[in-house]
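Student: Quick one, fold the following:
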Amino acid sequence: MISHLRPALVLFGALSIVCGLIYPYAVTGIGQAVFPEQANGSLVQRGGITVGSRLIGQSFTSPRYFWGRPSATAPMANNAAGSGGSNLGPLNPALADAVKGRVDALKAADPGNTMPIPADLVTASASGLDPEISLAAARYQLRRVAAARGLPQSAVETLIAQHAQEALFGIFGEARVNVLELNLALDALHK
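Tutor: A predicted model of the protein is given here:
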């Protein structure tokens, strides 16, 4: 019995050291050396204060700001510890009710807007934490944001264009804009 137990304990100890200490420290060290901003959360700071992350959606509810995608994290919106989709299928009545409620809220916030509502303004992403919206979603909100801030629509459109990011390698995904960065640019413009 002891002849079988000793190699198992030695292997357990060796794998614990390799997988529990060496590997995590090596990956952390490589991440800090090669991608320090991403490894530290891609935090955005203004005046020495952390205001958010480029990688995690933020909740904006004021009409003066662009709104991001709905969050699927519960019980708190945009909770990185609870990342995950809603798991509601397209035929689920709860999803249809949630989308209808979001459509109604968008129409109530900008009743004169006749543009079609982009899907990313009424559906959550797979992670439930998407920090970006499509250019169509930003343009849908342009009129409301410009009016609430007393800015010409052309100035807000210019900000959207300045913060637009093309599809990855020109083929993956679609053109998009980071909501936090766009809203911070709006605040800087308005000052």
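
Student: switch to C-alpha atoms for all contacts and neighbour counts from now on
Tutor: Fine.

Student: And for Val156, the neighbour number?
Tutor: 22 (other Cα atoms under 10 Å).

Student: could you show me where the helices are in the chain, in order?
Tutor: Along the chain, the stretches classed as helices by DSSP state H are 2-17, 23-34, 36-39, 93-109, 135-149, 153-163, 179-190.

Student: Spatially central residue for this protein, please.
Tutor: Pro131 (2.0 Å; Cα atoms, centre = their mean).

Student: run this one through as well so I can compare:
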Amino acid sequence: MKSIMRSCLGLFVLLTVITGVLYPVFVTGLAKTFFPSKASGSIVYQGDQAIGSELIGQNFTDAKYFWGRPSATGPQPYNGTASGGSNQGPLNPALVDAVKGRIEALQNADSTNQLPIPMDLVTASASGLDPEISPQAAQYQASRVAKARKMSLDNVNQLIAANTQDRQWGIFGEPRVNVLKLNLALDGN
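Tutor: Below is the predicted model:
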């Protein structure tokens, strides 16, 4: 019996070291070697200061910036430690009220905009942290941003086009615009 316990304990320690230490160190080393930015969280810097991540949305509320998808990580928006959807179904009155409120806020922010409001501007993603919006959502906001910045709509549309990423490998996902990168491009003009 003692020899079986000793063997089991030895195997437990060995597997713990292999799977809990050696393997993670090896994989992290490979990632940092071949994908250093992604392995470090895809942090976006302005000068020497970290200002966000390409992977987690930011809470932009000023009219001169593009707004991202609503965050489902209340009460603090885009809180990575609270990642998850709202889990509210389409008939849930709380979701219906939230969407109505978001539509009203978008209409109040640009009352002359007659474009249809894209779904991704009024509904949160499954993670609640989505850093990207559809090109249609960016186009919807373009006139508001152009007015707030006293820029031509053509210049804003050019920035949207320059910051639109196509489908991955041409087939996966949808075209998208990273809100943080787009807003940084706006600030650069």
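
Student: After superposing, what score do the chains get?
Tutor: Here the TM-score for the pair of chains, by TM-score structural alignment, normalised by the length of the second structure, is 0.96; 189 aligned residues with a Cα RMSD of 1.0 Å.

Student: that older thread, single out the most deeply packed of the helices of the first structure.
Tutor: When these are scored by mean count of other Cα atoms under 10 Å, the highest mean neighbour count falls to helix 135-149 (a mean of 20).

Student: Who are the packing partners of it?
Tutor: helix 153-163, strand 176-178 (3 or more Cα pairs under 8 Å, 6 or more residues apart in numbering; DSSP states H and E).

Student: As JSON lines, the ones you listed with distance to Phe169 of the first structure would be great.
Tutor: Converted to JSON lines, those look like this (distance: least, Cα to Cα, whole Å):
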{"stretch": "helix 153-163", "distance to Phe169 of the first structure": "17"}
{"stretch": "strand 176-178", "distance to Phe169 of the first structure": "13"}
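
Student: Tell me which of these lies nearest to Gly84 of the first structure.
Tutor: Among those, strand 176-178 comes nearest to Gly84 of the first structure, with 19.7 Å by Cα to Cα.

Student: still on that earlier bit, output the helices of the first structure in CSV; the columns should cover distance to Ala126 of the first structure.
Tutor: Conversion of the helices of the first structure to CSV gives the following (distance: least, Cα to Cα, whole Å):
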stretch, distance to Ala126 of the first structure
helix 2-17, 33
helix 23-34, 25
helix 36-39, 20
helix 93-109, 14
helix 135-149, 18
helix 153-163, 23
helix 179-190, 17
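
Student: Of all those helices, which one is nearest Phe172 of the first structure?
Tutor: Here helix 135-149 is closest among those (Cα to Cα), at 15.0 Å.

Student: Onto which residues of the second structure does the closest one map?
Tutor: Aligned by TM-score structural alignment, helix 135-149 of the first structure falls on residues 135-149 of the second structure.

Student: Can you tell me what sits against that stretch?
Tutor: 63-67, 109-110, 113, 115-118, 120-121, 152-153, 156-157, 160, 164, 175-177 (Cα atoms under 8 Å, 6 or more residues apart in numbering).

Student: re the thing from before, looking at the helices and strands packed on helix 135-149 of the first structure, which is closest to Ala14 of the first structure?
Tutor: Using Cα to Cα, these put strand 176-178 closest to Ala14 of the first structure, at 44.4 Å.

Student: Packing partners of that closest one?
Tutor: strand 132-134, helix 135-149, helix 153-163, strand 164-165.

Student: Could you save those as CSV and add columns showing distance to Leu11 of the first structure?
Tutor: Converted to CSV, those look like this (distance: least, Cα to Cα, whole Å):
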stretch, distance to Leu11 of the first structure
strand 132-134, 46
helix 135-149, 54
helix 153-163, 52
strand 164-165, 49
